[in-house]
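Student: The sequence isn't on hand, but the structure is:
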């Protein structure tokens, strides 16, 4: 991949993440003004837990999607990749739902069903974004990210300020924004045409899992370094002290985003340039772990 294409890919990813950065800076003062420390702490606990569960719930299959979609021009292989991905995620989400109903009462005080819906959509959203990147639609990737963040921002203000729903309003805002984004990608790109029993490939499924599962450790290690301490704060000081940690976390998350933008461009370059599958996997694993 040429330097110009690499720069273009990096720029595309950067623009797609601008909305996330805007939410961090715009909504946090908004949160602190309209939500109590208890409410903000509870919401942060929900989001932090979602980030911890995500790599296990998805098996990082979205990374396998990107790797195989970019590496293959065959439409049948693309259909097999997407079908396999939905198969993996469907099984895992069913298992997650069962575990959630069994154990959530010990960890979650309220809004259990709403939180479950939020978790399911939270895990599905990255899969659809990676499909967009894999089938070569960067502009739509940007559009979906901007739509999601804008809709979430507007609905959050509406539900918190006007309807006084607090944390419940934030969760509902997220659910609506995520649902809209997922459905838009699904129907606008006719993803349903890529899903079918006839496209399921056990051999490809095994290859995808061998590629994606080791990445769980990479993602989990980042979570433990940046977010695990929040659970100790909950235990010793209860939720209201998490407000301070969340404000400081904005700076950390922002710097992490900037670094990740460049790495995403590098990963695309590795996918596009490599000719040997083992070389591409190894190179990408290095990028993911740095």
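Tutor: Happy to help now that I have it. This one's a predicted model, so the numbers in the text were calculated from it and none came from an experiment. Residues are numbered from 1 along each chain as shown.
Student: make it CA atoms for all contacts and neighbour counts henceforth
Tutor: Fine.
Student: List the buried residues for the one helix or strand residue 148 maps to?
Tutor: If you go by DSSP states H and E, residue 148 is part of helix 138-157. Buried residues in helix 138-157, counted by 16 or more other C-alpha atoms under 10 Å: 138, 140-142, 144-153, 155-157.
Student: which residues sit against it?
Tutor: 12-13, 15-17, 19-20, 23, 27, 129, 132-133, 169-170, 173-174, 176-178, 180-181, 185 (C-alpha atoms under 8 Å, 6 or more residues apart in numbering).
Student: Among those, which lie within strands?
Tutor: Among those, no residue falls in strands (DSSP state E).
Student: of these, buried ones?
Tutor: Buried by 16+ other C-alpha under 10 Å: 12-13, 15-17, 19-20, 129, 132-133, 169-170, 173-174, 176-178, 180-181, 185, out of the contacts of helix 138-157.
Student: Put this next to the previous one:
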């Protein structure tokens, strides 16, 4: 193992991972300035819920993809592995969204103390799914040891997220709903851009045998 390369990539991945999460801290002043105390508390609850949902939506596919990426690349099936794992993420997200609306609506209503609970559930699940898909597609760069691309893509997320929040909170005055929409747009756009870059090179496929 090339320890120098390992150390370099470890630093790059650490910087990229910090970049993905930096916006959460940088946005606190904006949230507290533009939201009421009750709305800020609601948003914090939803943001924590998003992180829990990401775990269930991912179904462990990111770890599995990184584990088997080299093997399937040697078989020229990396596109099938990535495509199948992305599909699992999407299906997991749709199942969790449906379950939240059908079975956990009352629970969410008691926690959030709002009558617009379905709207918040859909937006929260959408934010979780977009972030889950974004993190998953970025795992391709990690599996291929393309640390610079990982860092650049990860670093662009907080910049775009802050810009989107400025638009939705300060210009459009959309409140909590706007903060969630900013997450959906940010991570959704990043996922689409990276997916286009990756799948245009490796192709895309779905395999039920994986």
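Tutor: Yep, that arrived. In this text, all values refer to a predicted model and were calculated from it rather than measured experimentally.
Student: mean shift of the helix holding residue 148 of structure 1 relative to structure 2?
Tutor: Its aligned residues in structure 2 lie a mean 1.2 Å from helix 138-157 of structure 1 after superposition (mean C-alpha distance after the TM-score superposition for structure 1).
Student: In structure 2, which residues correspond to that helix?
Tutor: Under TM-score structural alignment, the counterpart of helix 138-157 of structure 1 in structure 2 spans residues 147-166.
Student: so how far is the matching stretch off the chain centroid?
Tutor: 12 Å (C-alpha atoms, centre = their mean, to the nearest Å).
Student: Kindly report the same for stretch 162-179 of structure 1.
Tutor: That offset, for stretch 162-179 of structure 1, works out to 18 Å (C-alpha atoms, centre = their mean).
Student: One more: stretch 1-21 of structure 2?
Tutor: With C-alpha atoms, centre = their mean, you get 20 Å for stretch 1-21 of structure 2.
Student: Not counting stretch 259-274 of structure 1 itself, show me its contacts.
Tutor: So stretch 259-274 of structure 1 is contacted by 1, 6-7, 9-10, 13-14, 67, 70-71, 280, 283-284, 287-288 (C-alpha under 8 Å, 6+ apart).
Student: residue range for it in structure 2?
Tutor: Taking TM-score structural alignment, stretch 259-274 of structure 1 hits no residues over in structure 2.
Student: ok, and for that stretch, which residues are buried?
Tutor: Buried residues in stretch 259-274 of structure 1, defined by neighbour count with 16+ other C-alpha under 10 Å: 260, 261, 262, 263, 264, 265, 266, 267, 268, 269, 270, 271.
Student: Kindly report the same for stretch 57-77 of structure 2.
Tutor: By neighbour count on 16+ other C-alpha under 10 Å, the buried set for stretch 57-77 of structure 2 is 57, 58, 61, 62, 65, 66, 69, 72, 77.
Student: which non-adjacent residue is nearest the most centrally placed residue in structure 2?
Tutor: Centrality entry for structure 2: nearest residue to the mean C-alpha point is residue 131, 1.1 Å, by C-alpha atoms, centre = their mean. Leaving aside its sequence neighbours, residue 131 of structure 2 sits nearest to residue 187 (C-alpha to C-alpha, 6 or more residues apart in numbering; 5.3 Å).
Student: That neighbour matches what in structure 1?
Tutor: If you follow residue 187 of structure 2 across to structure 1 using TM-score structural alignment, you land on residue 178.
Student: My understanding was that its match contacts residue 125; is that so?
Tutor: Yes. Taking contacts as C-alpha atoms under 8 Å, residue 178 of structure 1 lies within contact range of residue 125: 6.8 Å.
Student: Not counting sequence-adjacent ones, nearest residue to residue 70 of structure 1?
Tutor: The spatial neighbour of residue 70 of structure 1 that comes closest, neighbours along the chain excluded (C-alpha to C-alpha, 6+ apart), is residue 134 at 5.2 Å.
Student: So what's the residue count around the one you found?
Tutor: 22 (other C-alpha atoms under 10 Å).
Student: any idea how far it lies from residue 36 of structure 1?
Tutor: Per C-alpha to C-alpha, to the nearest Å, residue 134 of structure 1 is found 42 Å from residue 36 of structure 1.
Student: Over to residue 221 of structure 1?
Tutor: 31 Å.
Student: tell me the contacts of the residue nearest to residue 61 of structure 2 when sequence neighbours are not counted?
Tutor: Nearest non-adjacent residue to residue 61 of structure 2, counting by C-alpha to C-alpha, 6+ apart: residue 85, 5.9 Å away. Residue 85 of structure 2 makes contacts with 61, 62, 65, as judged by C-alpha under 8 Å, 6+ apart.
Student: how big's the offset between the helix or strand encompassing residue 85 of structure 2 and structure 1?
Tutor: Element membership for residue 85 of structure 2 (DSSP H and E) is helix 78-103. Comparison of helix 78-103 of structure 2 with structure 1 after fitting gives an average deviation of 2.3 Å (mean C-alpha distance after the TM-score superposition for structure 1).
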